[in-house]
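# sequence first, then the predicted structure:
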Amino acid sequence: MAVTDQAIAGIKDMIVKGRLAPGDRLPPEKELSDELGLSRSSLREAVKALEMIRVLDVRRGDGTYVTSLEPNLLLEAMSFVVDLHRDDSVLEIFAVRRILEPAATERAALAASDEQLAELDAMIDAVPADPDIDALVAHDLEFHNRIATSTGNAYLAGLLESMSGPTVRARIWRGATEAGAVERTIDEHRAIARALRDRDAKLAHALTVAHVAGVEAWLRGAKA
């Protein structure tokens, strides 16, 4: 298990055992790092990641608190992170996406209307300069859904949409923990949209392969 995951598992254990409840303040950093047997830098990384997925609330100058989410929701979110390296189902979904998404994007380059492509460009332009992780994931889901819908094949669009839900948390976790993931995602979306606008089906296909494979490769590394 990665060091960051060890820290997360330790905080989760404190919640399970009732030492930390929603709204409680975490012990001081040195005390908590000593208790968990981890370096303070590893603990900071874990806290930062848990803040990104709204398990912890870091209040500058005050301390770090467990959010007010219900305990079962807190534990569910943290279990995803801790169990990520043991669960192959999301990885298998990404492997299927790597086959189907590029084919859908290639088809969209030929079938999408000019209006649909203009709306796709406008959607990308509307993304804030520094989006939070929730906004990024919402954008990512809509981006891929719009492309699938523009193929004109309702069955393909529905199939791809059905695979989106189980991958949401993996996308959130990547955005929270991988340096440059936010900027890279938007840049890759712009490149794909440009290929679609140019009606370059083969380039759109290749860019989508690289885009989905990048997330898949990160997920394999996170599970290692």
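Nice, thanks for sending it over. Residues are numbered from 1 along each chain as shown.
# from now on I want contacts and neighbour counts done on CA atoms only, so please keep to that.
OK.
# just the strands in this structure please.
56-59, 63-66 (DSSP state E).
# counting contacts, what elements does the last one pack onto?
To tie it back to what came earlier, the one meant is strand 63-66. strand 56-59 (3 or more Cα pairs under 8 Å, 6 or more residues apart in numbering; DSSP states H and E).
# just how off-centre is the strand it packs on within its chain?
20 Å (Cα atoms, centre = their mean, to the nearest Å).
# stretch 172-181 too?
7 Å.
# how about that stretch: buried residues?
Ile172, Trp173, Arg174, Gly175, Ala176, Thr177, Ala181 (16 or more other Cα atoms under 10 Å).
# kindly report the same for stretch 203-212.
Leu203, Ala204, His205, Ala206, Leu207, Thr208, Val209, His211, Val212.
# relative to Leu73, which of the residues you listed is nearest.
Using Cα to Cα, Val212 comes nearest to Leu73 of the buried residues of stretch 203-212, at 28.4 Å.
# what's near enough to touch that closest one?
Phe94, Arg97, Arg98, Glu101 (Cα atoms under 8 Å, 6 or more residues apart in numbering).
# which ones are touching the first one?
Contacts here follow Cα under 8 Å, 6+ apart; on that basis Phe94 touches Thr167, Val212, Ala213, Val215, Glu216.
# among these, which ones are buried?
The buried subset of the contacts of Phe94 (16+ other Cα under 10 Å) comprises Val212, Ala213, Val215, Glu216.
# got CSV for the buried residues of stretch 172-181, with distance to Val16 too?
Supplementary listing: the buried residues of stretch 172-181 in CSV, determined by distance: Cα to Cα, whole Å:
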residue, distance to Val16
Ile172, 23
Trp173, 22
Arg174, 25
Gly175, 26
Ala176, 24
Thr177, 24
Ala181, 31
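# okay, one more to line up with it:
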Amino acid sequence: MAVTDEAIGKIKEMIVSGALRPGDRLPKEADLAAELGLSRNSLREAVKALSLLNILDVRQGDGTYVSSLEPAALLEAVSFVLDFHRDDTVLQAFQVRGILEPAATGLAAQRITPEQLSGLRELLTGLGEHPSVEALVASDLEFHRRIADAAGIPLLCSLLDTISAPTVRARLWRGITQQDAVARTLAEHTAILEALEEGDPETARAWATVHVASITRWLSTAL
């Protein structure tokens, strides 16, 4: 395993240093193994591991290429783990959201465009006062995705997308079992949007913290 780790490290260094860029084809196996001082077997294992992480793209009959290295593709491995929906993992996903979501919302308050604000307002008003739980959860996901996008950091947006996906079941369950969950979510979304409209990052960050903390506390109790 240590030899494979060394091989992975050397390929990673080539990518980090810019010797290999997104879309570049790797040299032939024998040539690359000789260049890096590796056995062909250890190189082959390293390539297999990096392809599972979407860092390398092995194309049969064509060669091995560096992937696009886009955050969404690289985070698929994290998504795979979260998709098992273990209760403790889902709780951790909410805890991580509690760290990242307020930061994204605070940044969005400084960077969001009038068009993006208008879209968020339409998203909320389109729900009405008494939406179904399913409609609310779908809107909730889209609401936060748009805010993360407005923060202007693609990696942060991709991280939040990845973390949010497996929390859908918990959000639905809360909406069904907690009496005031729907009304509270609508009120918190409205408060977040008003802070964004006022360009107030501190208030936006505070409301995002309250919003995520309320469901995290509920899930902790439910578990």
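Nice, I can see it. This structure is a prediction, so every number in the text was calculated from the model and none was measured.
# can you calculate the TM-score here?
After superposition, the two chains reach a TM-score of 0.61 (TM-score structural alignment, normalised by the length of the second structure), with 139 aligned residues with a Cα RMSD of 1.2 Å.
# and the contacts of Val212 of the first structure, which of them are buried?
Phe94, Arg97, Arg98, Glu101.
# go ahead and confirm the third one touches Ala206.
No - counting by Cα atoms under 8 Å, no contact exists between Arg98 of the first structure and Ala206, whose distance comes to 10.6 Å.
# find residues that contact each of these two.
In contact with both Arg98 of the first structure and Ala206: no residue, using Cα under 8 Å, 6+ apart.
# which residues in the first structure form helices?
Ranges of helices within the first structure are 3-16, 29-36, 40-52, 71-83, 89-111, 114-125, 133-150, 154-162, 168-177, 181-197, 201-223, based on DSSP state H.
# now do the fifth one against helix 114-125, angle only.
When axes from the mean of the first three to the mean of the last three Cα atoms, to 10 degrees is applied, the directions of helix 89-111 of the first structure and helix 114-125 differ by 130 degrees.
# over to the third one?
Our comparison of helix 40-52 of the first structure with helix 114-125, counting by the same axes, to 10 degrees, yields an angle of 140 degrees.
# against the second structure, where does helix 40-52 of the first structure fall?
Under TM-score structural alignment, helix 40-52 of the first structure has no counterpart anywhere in the second structure.
# output the residue interval of the first structure matched by stretch 59-67 of the second structure.
Under TM-score structural alignment, there's no match for stretch 59-67 of the second structure.
# if we can go back for a sec, so can I have CSV of the helices of the first structure showing distance to Val58 of the first structure?
Output for these, formatted as CSV (distance: least, Cα to Cα, whole Å):
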stretch, distance to Val58 of the first structure
helix 3-16, 15
helix 29-36, 12
helix 40-52, 7
helix 71-83, 16
helix 89-111, 30
helix 114-125, 30
helix 133-150, 16
helix 154-162, 34
helix 168-177, 15
helix 181-197, 21
helix 201-223, 24
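# mind checking the ones you listed for the one nearest to Thr64 of the first structure?
helix 40-52 (8.4 Å).
# contacts for that closest one?
Against helix 40-52 of the first structure from outside (Cα under 8 Å, 6+ apart): 3-5, 7-8, 29-30, 33, 56-58, 133, 173, 176-177.
# may I ask which two of the residues you listed are separated the most?
Lys30 and Ile133 (28.4 Å).
# of these two, who's got more company?
Legend: neighbour count by other Cα atoms under 10 Å for Lys30 of the first structure and Ile133, higher for Ile133 (19 against 13).
# count of neighbours near Ser164 of the first structure?
For Ser164 of the first structure, using other Cα under 10 Å, the count is 18.
# where's the residue nearest to it when sequence neighbours are not counted relative to Glu29 of the first structure, distance?
Leaving aside its sequence neighbours, Ser164 of the first structure sits nearest to Leu141 (Cα to Cα, 6 or more residues apart in numbering; 7.0 Å). Leu141 of the first structure sits 36 Å away from Glu29 of the first structure, going by Cα to Cα, to the nearest Å.
# chain neighbours aside, what residue packs nearest to the residue positioned nearest the centre of the first structure?
What sits nearest the mean C-alpha location of the first structure, by Cα atoms, centre = their mean, is Arg171, with 1.6 Å. Closest residue to Arg171 of the first structure in three dimensions, ignoring its sequence neighbours and counting by Cα to Cα, 6+ apart: Val137, at 6.6 Å.
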